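Student: A structural model of the following input is requested.
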Amino acid sequence: MREQVTEARRIVVKVGSSSLTTATGGLDASRVDALVDALAATQAEVVLVSSGAIAAGLAPLGLSRRPRDLATQQAAASVGQGLLMRAYNDAFARHDRVVGQVLLTVDDVTRRAHYRNAYRTLRRLLDLRAVPIVNENDTVATEEIRFGDNDRLAALVAALVHADLLVLLSDVDGLYTGDPALPTSRAISDVRSPDDLANVDIRRPGKAGVGTGGMVTKVEAARIATTSGIPVVLTSAPQAARVLAGEEIGTLFHRLRERPQARLFWLAHATSPRGRLHLDAGAVQAVVRRHASLLPAGITAVDGRFAAGDPVDLVDVGGVPVARGLVNYDAAELPTLLGRSTLELAAELGPAYEREVVHRDDLVLL
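Tutor: The predicted structure is shown next:
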């Protein structure tokens, strides 16, 4: 038995469209019921991140396949989201469980105030013994639909609610070294470090006809979660009950470190940089090796339009991001400060300019 699973007190489970719907669209009630039965059987608190709104809306609208244009995708999501929630509500009601719908967009995980508010909502639902069902708000969002999958969202939600485990349910029963259909591919039961993925080909597309995710997004989600101290199990949806019971099936991604501060995790994984600060070699060493604050003297150039308090990437002489931080100056202010010491700036411009460009407490290494 896997202790990481049996000892988990709060679990985030993500299920893809292909695990809930038929190949032509429309919800498969038997699949929904089987998933809910597995979730209801566990003693842990459960947050369900569920795809399927667009897929569920295809058949009622007479669409034979997932549309490519954004307006029709949003129309399908508008119809399908209600159907999806009704199916979950009916299935969980058989277990005397109440469900709550939580629709999120990129802003809800990239803006700090929204991020905190999402946490309070999810936390309160769990306190009231309800099952939060999270999905991207496809009816109004654009970037999420183009990104096309809830795997990354599930990893961010797992960190947001301080989960003990993330379970990714797909149409394959685990991670393989190549295409599972090929006899040369080997199943991988444990991933303990990035080195274990060195010879794994995850570039193949997903098999689902109505889903959009592939193995790449699931491995990336596992990376986000495990670097925030959360182990991940990847397997197929029909195996959900066995996985949640602790059986050693599927692929277990072991956590890579202890849980970091929530604020630093948010900065590293849930923000989008508004600009870039180019550092000289000395500044890179100071930030990366000595964990020092970034001063104006070590910056050689500034890209982007940002305001004080926005996240920016700190890049080395080759343009590779080495850190991300919250900047203390507007983009328009910085060009006149570059290469100058804080003492020089304070003497010429006043004590307000003696501050760091990015303080080390507002900085996370990438």
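
Student: hey, let's count contacts and neighbours off CA atoms from now on
Tutor: Noted.

Student: give the contact list for the closest residue to residue 301 other than its chain neighbours.
Tutor: Once flanking residues are discounted, residue 301 sits nearest to residue 278: 5.1 Å by Cα to Cα, 6 or more residues apart in numbering. Residue 278 is in contact with 299, 300, 301, 302, 314, 315, 316, 317, 319, counting by Cα atoms under 8 Å, 6 or more residues apart in numbering.

Student: now render those residues as a markdown table, adding neighbour count and distance to residue 112.
Tutor: What follows is the contacts of residue 278, written out as a markdown table (neighbours: other Cα atoms under 10 Å; distance: Cα to Cα, whole Å):
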| residue | neighbour count | distance to residue 112 |
| --- | --- | --- |
| 299 | 26 | 26 |
| 300 | 16 | 29 |
| 301 | 14 | 27 |
| 302 | 17 | 24 |
| 314 | 29 | 20 |
| 315 | 19 | 23 |
| 316 | 20 | 26 |
| 317 | 12 | 30 |
| 319 | 12 | 27 |
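
Student: next, the structure of the following sequence, for comparison with the previous one:
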Amino acid sequence: MSREQITSAKRIVIKIGSSSLTGKAGSALDADAVNKLVDLVAACKARGSEVVVVSSGAIAAGLAPLGLSTRPKDLATQQAAASVGQGLLIAQYTQSFNRHSITASQVLLTTEDVVRRSHYQNAQRTLYRLLQLGVVPIINENDTVGTGEIRFGDNDRLAALVALLISADLLVLVSDIDALYDAPPTQAGAKRIHEVTSVADIENETLGGAGSSGVGSGGMVTKVEAARIATSAGIPMLLTSLEDADKTLAGQDFGTHFHAHASKTTSRLLWLAHATKPHGKLVLDAGAVKAILERGVSLLPAGVTAVEGEFIAGDAIELVGPDGVVIARGLVAFDSEDLPKMLGRSTKELAAEMGAEYERELVHRDDLVLL
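Tutor: This is a model prediction of the structure:
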């Protein structure tokens, strides 16, 4: 990633973690930290960039007012803390942006807003219009109503999906760790990774887990996954700290730079890979696995040995090899209840017996993405 790519980015998504905004668990929101981030956003806007902020911190901000010293483990208390903290969070942002005469807005998302295509497009239209109006959207996961089954789990992934959603030019993750390291940064001899040409190059690195502040849910693993999503879409990513963010965005050698892929995966396939929730599985024989992985073909009934789960035509499902390993995700063309009588049979045989509508793929190659 060149300095020019960073400084010339016209649409930027900046994500900031809970620990950068509140410090240790039980602390109140740090107004100075919010102001520092807002000043950074204002500087980006002053040079002509549109900026979306993905902000953690609702649960963390709600801990102190509720007299809690650690992030609660049960969902109901997390939701209560988020309900208290989200208002405090957006109020602090609004007050801080007022110093620059910039209007900020609140956008709360659940996984349904990016999993279901119609919701995805509605969220996209809203964000585009806010940017056209010069507003800085402040996005957070809707922790107040989210459940364990339907949550993003961390805002790093959410930020990457938002970058994909609005076709951003740059994704910036602001963390309490200033960069990616080749070992836990507290370990003696740990070295900063200045740039990552391909996420595959660091898969064997020891990246560590969640942070030590006790208020977040992510960690370096989730940040690398966010980089995988963004760079696959042709969007470069920066990982930096709040202290170094201005210098990193100025193109200086701080943080870690993740290079975008030269060949972009289509937004539709990225949506399918990262933003959909699979409703079931198709178990494939070894021949079908090889054909899909090596030749990029569509999935036909002859290569399927079993069906798991209940789904309808158009749902996202996982394709699983005989060993149980998920190899791909795709949009299925038939209801699950129709499939058992089709398995292991050719499309011509099915068409002759059941009608012409059965002479087609279970999952077309255009609706399939390898994982």
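
Student: superposing both, give me the TM-score.
Tutor: Both chains were compared after superposition, and using TM-score structural alignment, normalised by the length of structure 1 their TM-score is 0.96; 366 aligned residues with a Cα RMSD of 1.7 Å.

Student: can I get the contacts of residue 278 of structure 1 in JSON lines with distance to residue 338 of structure 1?
Tutor: Compiled in JSON lines, the contacts of residue 278 of structure 1 are given as follows (distance: Cα to Cα, whole Å):
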{"residue": "299", "distance to residue 338 of structure 1": "6"}
{"residue": "300", "distance to residue 338 of structure 1": "6"}
{"residue": "301", "distance to residue 338 of structure 1": "7"}
{"residue": "302", "distance to residue 338 of structure 1": "9"}
{"residue": "314", "distance to residue 338 of structure 1": "14"}
{"residue": "315", "distance to residue 338 of structure 1": "15"}
{"residue": "316", "distance to residue 338 of structure 1": "15"}
{"residue": "317", "distance to residue 338 of structure 1": "15"}
{"residue": "319", "distance to residue 338 of structure 1": "17"}
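
Student: all helices of the stretch 101-250 of structure 1, in order?
Tutor: In the stretch 101-250 of structure 1, the segments counted as helices under DSSP state H, counting those that start in this stretch are 106-110, 112-127, 143-147, 151-160, 215-226, 240-244.

Student: mind checking which of those is nearest residue 76 of structure 1?
Tutor: helix 143-147 (11.9 Å; Cα to Cα).

Student: now for the closest one, which elements pack on it?
Tutor: For helix 143-147 of structure 1, the contact count by 3 or more Cα pairs under 8 Å, 6 or more residues apart in numbering; DSSP states H and E identifies no helix or strand as a packing neighbour.

Student: that helix: average distance to aligned residues in structure 2?
Tutor: After superposition onto structure 2, helix 143-147 of structure 1 lies on average 6.5 Å away from the residues it aligns with, using mean Cα distance after the TM-score superposition for structure 1.

Student: surely residue 303 of structure 2 touches residue 343?
Tutor: Yes - in terms of Cα atoms under 8 Å, residue 303 of structure 2 counts as a neighbour of residue 343; the distance is 7.5 Å.

Student: so which of the two has more stuff around it?
Tutor: In this comparison of residue 303 of structure 2 against residue 343, neighbours counted by other Cα atoms under 10 Å, the higher total goes to residue 303 at 21 against 18.

Student: which residue in structure 1 lines up with that one?
Tutor: Under the alignment by TM-score structural alignment, residue 303 of structure 2 pairs with residue 298 in structure 1.
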